[in-house]
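Visitor: make a model of this:
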Amino acid sequence: MPSSQTHRPSLRVLRVDASARLEGSVTRQLADLMLRELAERVPGLSVARRDVSAGLPFVDAAWVGANLTEPAARDASQRQALAKSDELVAEVMAADVLLIATPIYNFSVPASLKAWIDQVARARLTFRYTEHGPEGLLTGKKAYVLAVTGGTEVGSAIDFATPWLTFVLGFLGITEIEVIAADRVMLRGNAARQSASEHVIRVLDRDWPAFAEAV
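Guide: The predicted model follows:
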């Protein structure tokens, strides 16, 4: 007889895509590769997808006012102002692993990804202030950042995207972060893509060795 119990997925991944390109996007190709390889290593993998490329609401005065109001005291309009943020926060909280696939536009992240961060960075939900300073509440999660650039060298003095993402994820409590870069694609071409693909395989073999040995 089939079990009546609901089995929790062995690993829950939230994939966040930020590239404006839907076809031919190197970030999306790398994210596809990572998920295929991860699925081979982890039985029962569950993937939720959030494509932010079409844009998200920006934080405005109504959002700030609602967020500063105690949850029990919020009226209907305030709850509506935070509805999308609540949805995005719930996705992050439910995930064991974040896979953030982003290009670097003009030395930083796309505006849509910044809007996503603004929506999920919520005091009392994903971080809090204590007498010892801010404390991230999204602990126990891994994050993989797939960063693709046309000409910017990831990790260089003009890369303001990956250091910022690493900092803000750490601020929220996610400190296990791996940056995988296919950088300077316009200069390095397929070599950049191949290097990043090989990095993906090495990282997955490192992080999920028991599963890798079993397949």
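
Visitor: please count neighbours and contacts with C-alpha atoms only from this point.
Guide: Fine.

Visitor: just the helices from the protein, written as ranges.
Guide: With helices called from DSSP state H, the chain shows them at 26-41, 61-68, 76-81, 83-94, 111-120, 162-171, 185-188, 190-207, 209-214.

Visitor: can you list those helices in CSV and add mean neighbour count?
Guide: CSV is the format used below for the helices of the chain (neighbours: other Cα atoms under 10 Å):
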stretch, mean neighbour count
helix 26-41, 19
helix 61-68, 15
helix 76-81, 15
helix 83-94, 16
helix 111-120, 19
helix 162-171, 18
helix 185-188, 14
helix 190-207, 16
helix 209-214, 12
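
Visitor: closest one to Thr102 among the ones you listed?
Guide: Evaluated over the helices of the chain, closeness to Thr102 peaks at helix 26-41, with 6.0 Å, by Cα to Cα.

Visitor: quick one: the closest one to helix 190-207, angle?
Guide: 30 degrees (axes from the mean of the first three to the mean of the last three Cα atoms, to 10 degrees).

Visitor: list the contacts of helix 26-41.
Guide: Identification of contacts with helix 26-41 by Cα atoms under 8 Å, 6 or more residues apart in numbering yields 15, 17, 19, 22, 45, 99, 101-103, 146-148, 193, 196-197, 200-201, 204, 208, 211-212, 214-215.

Visitor: try 7 Å this time
Guide: 17, 19, 45, 101-103, 146-148, 197, 200, 204, 208, 211-212, 215 (Cα atoms under 7 Å, 6 or more residues apart in numbering).

Visitor: let's compare: structure for the following, please.
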Amino acid sequence: MKNVLVINSSISGDNGHSNKLSKAFLAELGGNIKLTEIDLSAEPLPHLEMAELAAWMTPAAERTAEQQQLADFSDKLIEQVRSADVIVFGVPMYNFGIPSQLKSMLDRLARAGITFKYTETGPVGLLADKPVIVLATRGGIYQGTTADSQTPFLTSFFNFIGLTQLHFVYAEGLNMGEEAAQQALTAARQQLGHLSDKVAA
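Guide: Below you'll find the predicted structure:
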């Protein structure tokens, strides 16, 4: 049985295209999975502040109750990522970038000495590699252009913490007419069908 972690960040909730694609992928995988879902719109994380960083840097045995509560955001997330066999990110494009809710989550996933470390030859990711599927939904056409800030950022970030098996599934032109939207979503679902065969093996 595969442990699948789904992290959605659309502010449209279940009506968001990225959320719908993540559900389509789960349907392709079938029922023989252990599913953990995180909805960053329904339960947004606060922006990272210095008090939380200080809690991370304080040994667990020495943390105050308040510090432990702050550290729990990151500790729980990292454990969920470690436990997963496959991770799915629903990532709509907002103003040329990733949703701020997702950025707040990623800030808690990058922990020096836990998910990455610096060495004399550069940074080394500490997470065990696993498939990461990014469902990138956009109103316009951005893939392969300089306006696509999401792909290089997410690639750099995930590689930094040790995740290199990245699969980007794009559904673009979703605000460019009904026909264009349906074609894009159909193509994305077909790609997800192929991916489900790979990750379920």
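
Visitor: can you give me the TM-score here?
Guide: For this chain pair, the superposition-based TM-score is 0.91 by TM-score structural alignment, normalised by the length of structure 2; 197 aligned residues with a Cα RMSD of 1.6 Å.

Visitor: ok so, going back, nearest to Pro134 of structure 1, of the helices of structure 1?
Guide: Nearest of the helices of structure 1 (Cα to Cα): helix 162-171, 7.6 Å.

Visitor: what's the matching range in structure 2 for the closest one?
Guide: Helix 162-171 of structure 1 corresponds to residues 151-160 in structure 2, going by TM-score structural alignment.

Visitor: ok now the matching stretch, how far from the chain's centre?
Guide: Centroid displacement of stretch 151-160 of structure 2 relative to its chain, using Cα atoms, centre = their mean, to the nearest Å, is 11 Å.

Visitor: how close does that stretch sit to structure 1?
Guide: Superposed on structure 1, stretch 151-160 of structure 2 shows a mean distance of 1.1 Å to its aligned residues (mean Cα distance after the TM-score superposition for structure 1).

Visitor: against Ala55 of structure 2, how distant is Gln165 of structure 2?
Guide: Taking Cα to Cα, to the nearest Å as the measure, Gln165 of structure 2 falls 31 Å from Ala55 of structure 2.

Visitor: what of Leu154 of structure 2?
Guide: Distance, Leu154 of structure 2 to Ala55 of structure 2, using Cα to Cα: 26 Å.

Visitor: do the same with Met176 of structure 2
Guide: Per Cα to Cα, Met176 of structure 2 is found 46 Å from Ala55 of structure 2.

Visitor: try Ala112 of structure 2
Guide: Ala112 of structure 2 sits 13 Å away from Ala55 of structure 2, taking Cα to Cα as the criterion.

Visitor: cool, Arg111 of structure 2 as well?
Guide: Using Cα to Cα, we find Arg111 of structure 2 at a distance of 12 Å from Ala55 of structure 2.

Visitor: ok, now Pro99 of structure 2?
Guide: 25 Å.

Visitor: what of Glu178 of structure 2?
Guide: With Cα to Cα as the criterion, Glu178 of structure 2 and Ala55 of structure 2 are 49 Å apart.

Visitor: how about Thr64 of structure 2?
Guide: On the measure of Cα to Cα, Thr64 of structure 2 and Ala55 of structure 2 end up 9 Å apart.

Visitor: go on, Lys76 of structure 2?
Guide: For Lys76 of structure 2 relative to Ala55 of structure 2 (Cα to Cα), the value is 14 Å.

Visitor: sorry, back to before: what's the match of helix 162-171 of structure 1 in contact with?
Guide: Applying Cα under 7 Å, 6+ apart, the set of residues contacting stretch 151-160 of structure 2 is Phe116, Pro123, Val124, Gly125, Thr164.

Visitor: residues contacting the aligned residue in structure 2 for Pro134 of structure 1?
Guide: Residue pairing (TM-score structural alignment): Pro134 of structure 1 is matched to Pro123 of structure 2. Under the criterion of Cα under 7 Å, 6+ apart, the neighbours of Pro123 of structure 2 are Phe116, Lys117, Phe160.

Visitor: now do the contacts for the spatially most central residue of structure 2.
Guide: The residue lying closest to the centre of structure 2 (Cα atoms, centre = their mean) is Phe89, at 3.6 Å. Neighbouring residues of Phe89 of structure 2 by Cα under 7 Å, 6+ apart: Val6, Ile7, Asn8, Ile133, Val134, Leu135.

Visitor: could you find the counterpart of it in structure 1?
Guide: In structure 1, Phe89 of structure 2 lands on Ile100 (TM-score structural alignment).

Visitor: what about its match, distance to Val92 of structure 1?
Guide: 11 Å.

Visitor: equivalent analysis for Leu172 of structure 1, please.
Guide: Taking Cα to Cα, one finds Leu172 of structure 1 at 11 Å from Val92 of structure 1.

Visitor: try Ala18 of structure 1
Guide: Relative to Val92 of structure 1, and taking Cα to Cα, Ala18 of structure 1 is found at 16 Å.

Visitor: ditto for Ala143 of structure 1
Guide: For Ala143 of structure 1, the distance to Val92 of structure 1 - Cα to Cα - is 11 Å.

Visitor: got it, and Asp51 of structure 1?
Guide: 13 Å.

Visitor: any idea how far stretch 153-173 of structure 1 is from the chain center?
Guide: Put simply, stretch 153-173 of structure 1 sits 13 Å off its chain's centre (Cα atoms, centre = their mean).
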